[in-house]
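A.B. asks: Kindly generate the corresponding structure for this input.
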Amino acid sequence: MAPYESDDSATADAEELRAARRRKAARYVVPATVVGIAAATIGLVPALADSGDPDLPKISAQQLIEKIAASDVEQLSGTVKITTDLGLPDLGGLESSLGSAAGSSGSGDGSSADPTTKLTELASGTHTLRVAADGENKQKVSLLEDAAEYSLIHDGKDVWGYDSKSNSVFHSTASESDGKQKEELPATPKDLAEDALKAADKTTSVTVEGTAQVAGRDAYRLVIKPKDEGSTVGQITVAVDSKTGLPLKFTLTPASGGAAVVDAGFTQVTFAKPAASTFDFTPPKGAKVTEKDAAEAPDHSKDFKDSKDLGKGSTHERGTKGPGGSGGLDGLNVIGDGWDSVATFDTGGKGVPSGAEAGGDIGGFLDSLGDKVSGKFGTGTVFKTRLINALITDDGKVYVGAVTKDVLVKAANAG
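C.D. replies: From the prediction side, this is the model:
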């Protein structure tokens, strides 16, 4: 029995030795295998990336711009995702300090369904919009919110705004010859792209850089870059549908790098005629309806036109007046040209109060928000976002633009 037991023990020892060797080998083989797989994967990355880029005929930047201009898409429906990140600071505990004031400002005769109250919501965060269009006089934009929806409908002479959360309705009438209504939300990449292309001049580089697929459609990538070093804009990329010339996606990245400041694009789109019922609207039972004749509404289009003209010329006076023909941005000037242009106006009052003057949380917040600067103009405070910066001097003058702090100070010194 002893020899048998001895042999059994030797066999067990041999098996344990072989197992130990296998485990030791595994410690080297497994990492080597992983490295090999990783290397193979890295080698495949360019192929994988290229597989998503459609092979389209070559096109020049000028031809692509002409294609956008010639786009005659009048019927479409789809979903647009918009993400905006201006880098605005979190108000934090300051909200409680301003709570009563904010509450009172939200009350009054205004309607939560008024389109102008919804514009500010698109200035931050990520939002999903449903859009539909059937010619110049039928459009609909719906802003999807948590368990609620806001819709803006233009149907002939009627413009309806409906906020399901508050069950409130805003109604305006206008002549069909007015085309796009003053209350229209700038919802689509096409709206953003057209504004960007208006600024394309000798201060701008416009190129076609590759292709992309957006919402399942083949597109060219039009890249717009400022030549001016003082601009906070890094580049604007517009994905243009290769067949229709319609901009499908708009992305603005800052010169400072990081995430896009504005990223708006279709996630789904079709160019079929929307159902006529898409633009039908009847105020729900019990809804509060606010009537407003568009002919009586203040015309902000001149203000917006002036702002879009920034960068189109040299120093000159706009002479823009606020709504109603008085007040507002009276005597608006633009200093410089191209992407480095700065808008300036005089508030006629004092500048930003210091922390000591404002007191409490508000004063501390104001101090942390801005950078104190000085120059020939005197002293002031620069308030910064990832795109738009503003210098407010202590004597109430304002200099604002998509430019760096140094450019603002230089403009103030010259002004």
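A.B. asks: CA only for contacts and neighbour counts going forward, please
C.D. replies: Noted.
A.B. asks: For the stretch 51-200 of the chain, which segments count as helices?
C.D. replies: Assigned by DSSP state H, counting those that start in this stretch, the helices in the stretch 51-200 of the chain fall at 61-70, 94-105, 189-198.
A.B. asks: and the longest one, what other elements does it pack with?
C.D. replies: What it means is helix 94-105. Counting contacts by 3 or more Cα pairs under 8 Å, 6 or more residues apart in numbering; DSSP states H and E, helix 94-105 packs against helix 360-369.
A.B. asks: Can you pull out the residues in contact with the helix it packs on?
C.D. replies: Contacts of helix 360-369 from elsewhere in the structure, counted by Cα atoms under 8 Å, 6 or more residues apart in numbering, are 89, 94, 97, 353-357, 383-384.
A.B. asks: now stretch 395-404
C.D. replies: Residues external to stretch 395-404 that are found in contact with it (Cα under 8 Å, 6+ apart): 230-233, 339-352, 387-392, 408, 411-412.
A.B. asks: where along the stretch 201-350 of the chain do the helices fall?
C.D. replies: So, for the stretch 201-350 of the chain - with DSSP H, counting those that start in this stretch - the helices run 301-308.
A.B. asks: Now, of the contacts of helix 360-369, which are buried?
C.D. replies: 354-355, 383-384 (16 or more other Cα atoms under 10 Å).
A.B. asks: What is the most widely separated pair among those?
C.D. replies: Maximum pairwise distance in the buried ones among the contacts of helix 360-369, criterion Cα to Cα, is 17.6 Å, between 355 and 384.
A.B. asks: And stretch 262-282, end to end?
C.D. replies: End-to-end distance for stretch 262-282, by Cα to Cα, to the nearest Å: 34 Å.
A.B. asks: same check, this time on stretch 196-206
C.D. replies: 11 Å.
A.B. asks: Give the buried residues for that stretch.
C.D. replies: Neighbour-count burial for stretch 196-206 flags 196, 199-200, 203-204, 206 (criterion: 16+ other Cα under 10 Å).
A.B. asks: ok, residues contacting it?
C.D. replies: Identification of contacts with stretch 196-206 by Cα under 8 Å, 6+ apart yields 61, 222-228, 236, 309-312, 338-339.
A.B. asks: How about residue 69: what's its closest non-neighbour residue?
C.D. replies: Nearest residue to residue 69 in three dimensions, chain neighbours excluded: residue 245, at 7.8 Å (Cα to Cα, 6 or more residues apart in numbering).
A.B. asks: just to revisit the earlier point, including distance to residue 177, could the helices of the stretch 51-200 of the chain go into CSV?
C.D. replies: CSV is the format used below for the helices of the stretch 51-200 of the chain (distance: least, Cα to Cα, whole Å):
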stretch, distance to residue 177
helix 61-70, 21
helix 94-105, 35
helix 189-198, 20
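A.B. asks: Would you point to the one among those that's packed deepest?
C.D. replies: helix 189-198 (a mean of 17; mean count of other Cα atoms under 10 Å).
A.B. asks: What's the local residue count around residue 294?
C.D. replies: 18 (other Cα atoms under 10 Å).
A.B. asks: Proceed likewise with the subsequent sequence, for comparison:
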Amino acid sequence: MAPNDSAETNGGTRGTVAGRRKAARYIVPVAVAGVAAATIGLVPALASSGDPDLPKISAQELIEKIAASDTEQLSGTVKISTDLGIPSLGGLAGSFAPGGAGGDGGKGGSSADPQERMTELASGTHTLRIAADGPDKQRLSILDNASEYSLIHNGDQVWAYDSKSDQAYHATEKQAGEDAGRDAGKKSGHPVPEGVPTTPKALAEQVLKAAGPTTSVTVDGTAQVAGRDAYKLVVKPRQSGSTIGSVTVAVDAESGVPLKFTLLPAAGGKAVVDAGFTEVDFAKPDASLFTFTPPKGTEVTEADDAKAQHKADKGLGDLIPGADAAQLGAGEPGAKNTKVIGEGWSAIAEITTPGATGLPSKASGDVPAEAQQFLDALGDKVTGKFGSGTVFKTRLVNALMTDDGKVYVGAVTKDALVKAANSAS
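C.D. replies: So this is what the prediction gives:
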């Protein structure tokens, strides 16, 4: 294996990359337990057939290679695993899962609704089959033992189909994207809900956007992933207090496409996020992959109907007042009732929930006993200058909800959250 430059970049990923940085997004713990947890796609380390001998490359050059990659056609299989350390939902699972008894009297929504199905990626190991042919054609399938769930985007049409239940979901691009102007110059109707990266490339882009003076970026040797030679780019926080130990991205030496993404926690142990190709092909996929006609007898749900159903549904968000609003507000740094404390990997979002109300409790009669048991298992009671509250924990994102209705959330330790709450008091 030839040596590689390990020159660090101290926020120096200039030019193309610097222009692509965006503010980090912060999400309350209930979102981590639901749709937002699926924002992290995930996989066990792939077997290596020997480290390839590649020309030396600096970290700066490798990042620029990723940014300059214009690969728009590919197909392959991605294996995804995640271990966020979220306690089991136990008896709540049936109440809040799609089609469960919660919220709508047991009617449930469509099992093909992407907003529901993508939560599967929040835990465990999954095999995905993906294909892309430019910005207007993508397909993603979650494979099960005897069934398959597929999302197909073709032009202005988005279809999702669950073969197990024989249910389908249909939307136009405008409906799927909610706001066609949200990302200038980009299509807004990608079949995967916004903020849910499902490929190593999407995961790597999120991390590199946050690279700055608080980040160390180095090249640490080579690897072979899915039969292709790759460089290993290692990204580490310089700051203390972050729950993230390091991120390693295996970058295809020829195309610059990230092939594998591994996020290790600062506390040690197995990867929180591990996603990588087991097979990949950069040839043009067959056009038939992007066409879909519901089989005869399939129950089809239109996007407008699904939106109405979501509004009627009750879930974990109803147990924590303002949780849904806090999630939406955290998506924009300048959103009302939201501000950011600190910067870089140790940045913390401070969110004031509507009505400034804290957690409901079983004593008040607002929470069922089994729901309270879940909340207690997920959180630790803490006190400080700010008063008292509960810290909700995962292996990656932690959040402090104070009894007076404020939320402090970030990829930081419990001590960092308490310190932030004290400083804001």
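A.B. asks: Strands - which of the contacts of stretch 196-206 of structure 1 land there?
C.D. replies: Among the contacts of stretch 196-206 of structure 1, DSSP state E puts 222-226, 236 in strands.
A.B. asks: sorry, back to before: between the contacts of stretch 196-206 of structure 1, which is nearest residue 187 of structure 1?
C.D. replies: Nearest to residue 187 of structure 1 among these is residue 236, at 17.0 Å by Cα to Cα.
A.B. asks: PyMOL command to pick out the buried ones of the contacts of stretch 395-404 of structure 1?
C.D. replies: Per 16+ other Cα under 10 Å, the buried members of the contacts of stretch 395-404 of structure 1 correspond to this PyMOL selection:
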select buried, resi 230+231+232+233+339+340+341+342+343+344+345+346+347+351+352+387+388+389+390+391+392+408+411+412
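A.B. asks: can you give me the offset of stretch 305-315 of structure 2 from its chain's centre?
C.D. replies: Its chain's C-alpha centre and that of stretch 305-315 of structure 2 lie 22 Å apart, by Cα atoms, centre = their mean, to the nearest Å.
A.B. asks: Outside of it itself, list whatever touches it.
C.D. replies: Applying Cα under 8 Å, 6+ apart, the contact partners of stretch 305-315 of structure 2 are 95-96, 102-104, 109-110, 113.
A.B. asks: Could I get the contacting residues of residue 195 of structure 1?
C.D. replies: residue 308.
A.B. asks: and if we set it to 6 Å?
C.D. replies: By Cα atoms under 6 Å, 6 or more residues apart in numbering, no residues touch residue 195 of structure 1.
A.B. asks: which position in structure 2 aligns with it?
C.D. replies: Correspondence of residue 195 of structure 1 to structure 2, assessed by TM-score structural alignment: residue 206.
A.B. asks: Next: residue 250 of structure 1.
C.D. replies: Matched to structure 2 by TM-score structural alignment, residue 250 of structure 1 sits across from residue 261.
A.B. asks: Now that match: closest residue in space, sequence neighbours ignored.
C.D. replies: Residue 261 of structure 2's closest residue in space is residue 249 (Cα to Cα, 6+ apart), at 4.7 Å.
A.B. asks: That neighbour touches residue 235, doesn't it?
C.D. replies: No. Shown here, residue 249 of structure 2 and residue 235 do not form a contact pair, counting by Cα atoms under 6 Å, at 8.2 Å.
A.B. asks: hang on, the earlier thing: around the match of residue 250 of structure 1, how many other residues sit close by?
C.D. replies: Residue 261 of structure 2: 28 surrounding residues under other Cα under 10 Å.
A.B. asks: How about the contacts made by it?
C.D. replies: Going by Cα under 6 Å, 6+ apart, residue 261 of structure 2 touches 200, 248-249, 274-275.
A.B. asks: Can you name the helix or strand that residue 27 of structure 1 falls in?
C.D. replies: Assessed by DSSP states H and E, residue 27 of structure 1 sits inside helix 2-51.
A.B. asks: what does residue 306 of structure 2 give?
C.D. replies: Using DSSP H and E, residue 306 of structure 2 sits in helix 303-312.
A.B. asks: May I see the buried residues of that helix?
C.D. replies: 303, 306, 309-310.
A.B. asks: swap in stretch 216-230 of structure 1?
C.D. replies: Residues of stretch 216-230 of structure 1 classed as buried: 217-226, 228, 230 (neighbour count, 16+ other Cα under 10 Å).
A.B. asks: How about stretch 103-119 of structure 2?
C.D. replies: By neighbour count on 16+ other Cα under 10 Å, the buried set for stretch 103-119 of structure 2 is 103-104, 108-119.
A.B. asks: Give me the distance between the two termini of that stretch.
C.D. replies: 17 Å.
A.B. asks: Also stretch 375-392 of structure 1?
C.D. replies: One end of stretch 375-392 of structure 1 sits 13 Å from the other (Cα to Cα).
A.B. asks: Now do that stretch: which range of structure 2 does it align onto?
C.D. replies: Stretch 375-392 of structure 1 corresponds to residues 384-401 in structure 2, going by TM-score structural alignment.
A.B. asks: For the matching stretch, report the contacting residues that lie outside it.
C.D. replies: Residues contacting stretch 384-401 of structure 2 (Cα under 6 Å, 6+ apart): 84-86, 243, 378-382, 402-403, 407-411, 421-422, 425.
A.B. asks: how about a cut-off of 8 Å?
C.D. replies: Stretch 384-401 of structure 2 has contacts (Cα under 8 Å, 6+ apart) with 28-29, 32, 83-86, 243-244, 265, 272, 358-359, 378-383, 402-403, 407-414, 417-418, 421-422, 424-425.
A.B. asks: Restricted to strands, list the residues you listed.
C.D. replies: In strands, judged by DSSP E, the following of those are found: 244, 265, 379-383, 402, 407-410.
A.B. asks: For residue 35 of structure 1, list the residues it contacts.
C.D. replies: Contacts here follow Cα under 8 Å, 6+ apart; on that basis residue 35 of structure 1 touches nothing.
A.B. asks: scratch that, residue 189 of structure 2 is what I was asking about
C.D. replies: Applying Cα under 8 Å, 6+ apart to residue 189 of structure 2 gives the contacts 153, 156, 158, 172-177, 180.
A.B. asks: redo that, cut-off 6 Å
C.D. replies: Contact analysis of residue 189 of structure 2 by Cα under 6 Å, 6+ apart lists 173, 176-177.
A.B. asks: quick one: what's aligned to it in structure 1?
C.D. replies: Aligned partner of residue 189 of structure 2 by TM-score structural alignment: residue 181.
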